[in-house]
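A.B. asks: The following block contains a protein sequence and its predicted model.
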Amino acid sequence: MNTEIIETSADGKKLQKLEVFDLSGESSLIEIHSSKEFQTITGFGGSFTESSAHVLSQLSPEKRSEILEAYFGDSGAKYSLTRTHINSCDFSLSQYSYAPVPGDIHLENFSIDKDRELLIPLIKDAMTISSDGFKLISSPWTAPPWMKDNQDWVGGKLLKEHYPTWALFFAKYLAAYQAEGIPIWGVTVENEPHGNGNNWESMHYSPEEMTEFVQHHLGPTLENNGQAAIKIFGYDQNRAGLKDWVDVMFATGESSKYFAGTAIHWYESTYEVFPEALNYAHAIAPDKYLIQTEACVDAEVPKWKDDAWYWSKEATDWGWDWAPEDEKYLHPKYVPTYRYARDIIGCLNNWVDGWIDWNIVLDRQGGPNWFKNWCVAPVIVDPASDEVYYTPIYYTLVHFSKYIRPRAKVIGVEKEDDSLLVTAAKNPDKSIAVVILNQDMEKKVFELKLGEEKQLISISPQAIQTILIPSNN
């Protein structure tokens, strides 16, 4: 079998091409069933935030270009699916809205000028570098406070009287970005409609309220404005609550008409993929998208140039301190690289078709973040010294984004070694990408089988491996 094998590992490999293997010891079988096809891949990528744009603007032009090439260039991750925020979010430099004037129900003062300072130039530069292009999903954290029942940036609900204005807001946003030469592919109705503990920009919906807004306001408004091609994604929060939302969103043909699919996050747990919830969401709406729109190592200040930390069980998340006693078991210490690879493999093996990371770049503090909600990004920079640190998380993401391309089909995999996590996809050019995670402290030997072709391969201890099988196999 003619293969290209790329590995990233705790012992220092970073997307290293392997040609020599230690094949001593027992082997197991991994069999690829290329004729057994599942969902079609939409893409993989990360998010453009004002914080990322600000940090990148502080670097030398050379370093800024290097990072954008690493994410969007042919030599890098080739990100194909991205996200950004509508109005401000916690990863903004301040709180702002495109419609700041109270009572402006016709949005005569609507303006995206704030985004023209940092965010729009960043997205345009990424578009220039990307030879294949990428899809962009936009998400609001909140409507302007004057549209809400609590008149605040944080929490509260959208007043029913402002449902038409908020729908018009989306239409104006999409038109304004289109005029800038940035086509928005899709929108989520609301980032985290359950709220976020009333800490930063948020707005609450029940499943019924969101469905009513989309069915009777957002969907028709976009349709009437010639924007019917824009994909509308419901929910956009953690997977544990998924069933309650899809049951309402997709209850009838009328309720589901304008929903293109469902968006999800990973923060409910540091290790659980929630396969039952994902399979349920697919089964109830098999023709709709199911996209993971946000994930990060949260509640952590990034470790600077310390690869070992990202391969060790030292990270904690919000639940380490704040989860209720009966849910603390879901939030143990964890290995950051494993969490990413485990989740992406688990998602692909349970009908998820797209996977988006959070901020593409942050500083050494894990910001800037106006609420001081520090998080880790795959790329960390020190603007003062003009230094860049590509964490092992960055290389982990490349194993998927570079080699599993949009319109690929997830295909069947059988394996004998339960300790190995495996997924596979057939690309549009008929090449096959197999991604394997070995979390053990010892190497694993396996025989990869595709039809009548076989190859004996080993994967290092604590390693992620992508095996690319050309179409001529």
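C.D. replies: Yes, it's here. Numbers count the residues shown, from 1 in each chain.
A.B. asks: Going by C-alpha atoms from here, please, whenever you check contacts or count neighbours.
C.D. replies: Fine.
A.B. asks: Just the strands from the stretch 351-473 of the chain, written as ranges.
C.D. replies: For the stretch 351-473 of the chain, the strands defined by DSSP state E, counting those that start in this stretch occupy 354-359, 361-363, 375-376, 379-382, 387-390, 409-415, 420-426, 432-438, 444-450, 453-459, 463-469.
A.B. asks: which helices and strands sit right next to the last one?
C.D. replies: I take that to be strand 463-469. With contacts taken as 3 or more CA pairs under 8 Å, 6 or more residues apart in numbering; DSSP states H and E, strand 463-469 sits against strand 4-9, helix 392-401, strand 432-438.
A.B. asks: thought Gly195 was touching His204?
C.D. replies: Yes: between Gly195 and His204 there is a contact at 5.8 Å, judged by CA atoms under 8 Å.
A.B. asks: For those two, list the residues in contact with both.
C.D. replies: Common neighbours of Gly195 and His204, using CA atoms under 8 Å, 6 or more residues apart in numbering, are Gly155.
A.B. asks: ok now do His282, which residues does it touch?
C.D. replies: Applying CA under 8 Å, 6+ apart to His282 gives the contacts Lys288, Leu290, Trp351.
A.B. asks: re earlier: of the strands of the stretch 351-473 of the chain, which stretch is the most buried?
C.D. replies: Comparing these by mean neighbour count (mean count of other CA atoms under 10 Å), strand 361-363 ranks first with a mean of 28.
A.B. asks: this is the other structure I want to compare:
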Amino acid sequence: MKKTTGLLLVSFYTLFVCGDCSKKSGNEPVLPPPPAPTNDVEMWLTKGDQSALLQKQTDILSFGTTANSFPNIDIDSTTAYQSVDGFGYTLTGSSAYLIRRMGTAESTALLNELFGANGIGVSYIRISIGASDLSPAVFSYNDIPAGQTDPTLANFSLANDTVDLIPVLKQVLQINPNIKIMGSPWSAPVWMKNNGSTIGGSLQPQYYAAYAQYFVKYIQQMQARGVPVHAVTVQNEPEHGGNNPSMVMTAAQQADFVKNHLGPAFQTAGITTKIIVWDHNCDNPNYPITIMNDAAAKAYVDGSAFHLYAGDISALSAVRAAHPDKNLYFTEQWTGANGSFNGDLVWHVKNVIIGSIRNWSRNALEWNLANDPAFGPHTPGGCSECKGAVTISGSAFSRNVSYYIIAHASKFVPTGSVRIASNLAANLPNVAFKTPSGKKVLIVLNESGTGQGFNIRYKGKWVFTSLAAGAVGTYVW
């Protein structure tokens, strides 16, 4: 009996003191769940196989300090280079023609997608002064019957551009009033040339003064129609006389025209539009250097412009080394009907977007904005394979590779951004920016044949990410 009483007392003591011993003591701290990782970096991706097209990724990218053996891309926002004017295309006469023949709702939607803040934010466009080879027809602003001349430019008229180009430009300016517009002539009026043709030939010296006034009238009359022209190049591709239209101009001729005619004419008229020389390939940097070595010409010149159908993109840096006080621009590169999406994506992002900006360009422009399904309209003898950023068929459109090439920069790097320092890791060409709002933007291409992981390292911390072979990523934080 005593044994039974002792067991009952132990049982009551245990129940009273310990309660339900299967539960945790109330004196132990309750730990909160670990915090969810924060996403520090947003990323947009385009793959060469088109399985991702400027697609925002959902992966969590968090800065940390956990070591790994992957290569680093180091970003230094305290080291700044040139300011950025913008990214975009040439709004050719044919592009405007096609856009104007879309339905009103469809064309408005397309222009908002291209130029709007909620679209891809194209911030720089080039237009032709007169016709380019991607215009529906050849024309200048002073076409008169053969054998006649008009040195006072009494017959000067923008009539051809009032049909399609100027109405589209005014729509674009409503969407983005701050867009920068560059004008480039393919040819002077035929009566000013020494061969009587829209193809090739040179400007006759006796018409240098009249041609300078041609530019003045163009800028003034565009401004009067609500279209400010930010910059002009003196001649598109001055060493290529085989296009229709086209005109040949040597460096000595261009220097003479600028210092003795165009520059003084702008000054007299109070025109502040920038004068940009060359506007041709990277294989002849001596052309713009020669012009700017002439101090009288250089005084009127803002900088020089380049294409990359020949030469190497590093030519821009060679020109800057010779004239570090003058600006650089990249104004044209075409994608063709027979090119591949993946091949063009890699080459153009590497050279046009990353390469030009790392070599001091203030802008990066692809060539044509829009074409029809037959790669037209174009002039007789004009480019029959030039693929636009979009293909327009009636009121419908589809996006081509140059849409994504430019969008990876234009959507994220607004006018007024500044290039900042970033190192080049193997097979990962890249370029970095700081935007006016203080965001950092890094564009990276994986040009290797296999997927590659790497770290984006900034202010002592890093985030790991990876790109498939041939993919491009834009990272924003």
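C.D. replies: Thanks, I have it. Quantities reported herein were computed from a predicted structural model and do not represent experimental measurements.
A.B. asks: can you redo the strands of the stretch 351-473 of the first structure as JSON lines with distance to Val246 of the first structure?
C.D. replies: Shown next, in JSON lines, are the strands of the stretch 351-473 of the first structure (distance: least, CA to CA, whole Å):
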{"stretch": "strand 354-359", "distance to Val246 of the first structure": "18"}
{"stretch": "strand 361-363", "distance to Val246 of the first structure": "32"}
{"stretch": "strand 375-376", "distance to Val246 of the first structure": "29"}
{"stretch": "strand 379-382", "distance to Val246 of the first structure": "34"}
{"stretch": "strand 387-390", "distance to Val246 of the first structure": "37"}
{"stretch": "strand 409-415", "distance to Val246 of the first structure": "23"}
{"stretch": "strand 420-426", "distance to Val246 of the first structure": "26"}
{"stretch": "strand 432-438", "distance to Val246 of the first structure": "30"}
{"stretch": "strand 444-450", "distance to Val246 of the first structure": "37"}
{"stretch": "strand 453-459", "distance to Val246 of the first structure": "39"}
{"stretch": "strand 463-469", "distance to Val246 of the first structure": "33"}
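A.B. asks: quick revisit: closest one to Glu19 of the first structure among the helices and strands packed on strand 463-469 of the first structure?
C.D. replies: For these, proximity to Glu19 of the first structure was assessed by CA to CA; strand 4-9 is nearest, at 7.4 Å.
A.B. asks: Check which residues of that closest one are buried.
C.D. replies: Ile5, Ile6, Glu7, Thr8, Ser9 (16 or more other CA atoms under 10 Å).
A.B. asks: and for the helix or strand following it, what are the contacting residues?
C.D. replies: Later in the chain than strand 4-9 of the first structure, the nearest helix or strand by DSSP states H and E is strand 16-18. For strand 16-18 of the first structure, the external contacting residues (CA under 8 Å, 6+ apart) are Glu4, Ile5, Ile6, Glu7, Thr8.
A.B. asks: Using TSV, please lay out the residues you listed together with distance to Ser75 of the first structure.
C.D. replies: Listed next are the contacts of strand 16-18 of the first structure as TSV, based on distance: CA to CA, whole Å:
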residue	distance to Ser75 of the first structure
Glu4	16
Ile5	16
Ile6	14
Glu7	16
Thr8	16
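A.B. asks: who touches Arg83 of the first structure in this structure?
C.D. replies: With CA under 8 Å, 6+ apart, Arg83 of the first structure has these contacts: Gly46, Ser47, Phe48, Leu136, Ile137, Ser138, Ser139, Thr293, Ile356.
A.B. asks: Restricted to strands, list the residues you listed.
C.D. replies: Gly46, Ser47, Phe48, Leu136, Ile137, Ser138, Ser139, Thr293, Ile356 (DSSP state E).
A.B. asks: Of these, which is the most crowded?
C.D. replies: Neighbour counts for those, by other CA atoms under 10 Å, peak at Thr293, which reaches 29 neighbours.
A.B. asks: Aligned counterpart of that one in the second structure, please.
C.D. replies: Under the alignment (TM-score structural alignment), Thr293 of the first structure pairs with Thr331 in the second structure.
A.B. asks: which strand is the longest one in the first structure?
C.D. replies: The first structure, longest strand under DSSP E: strand 27-40.
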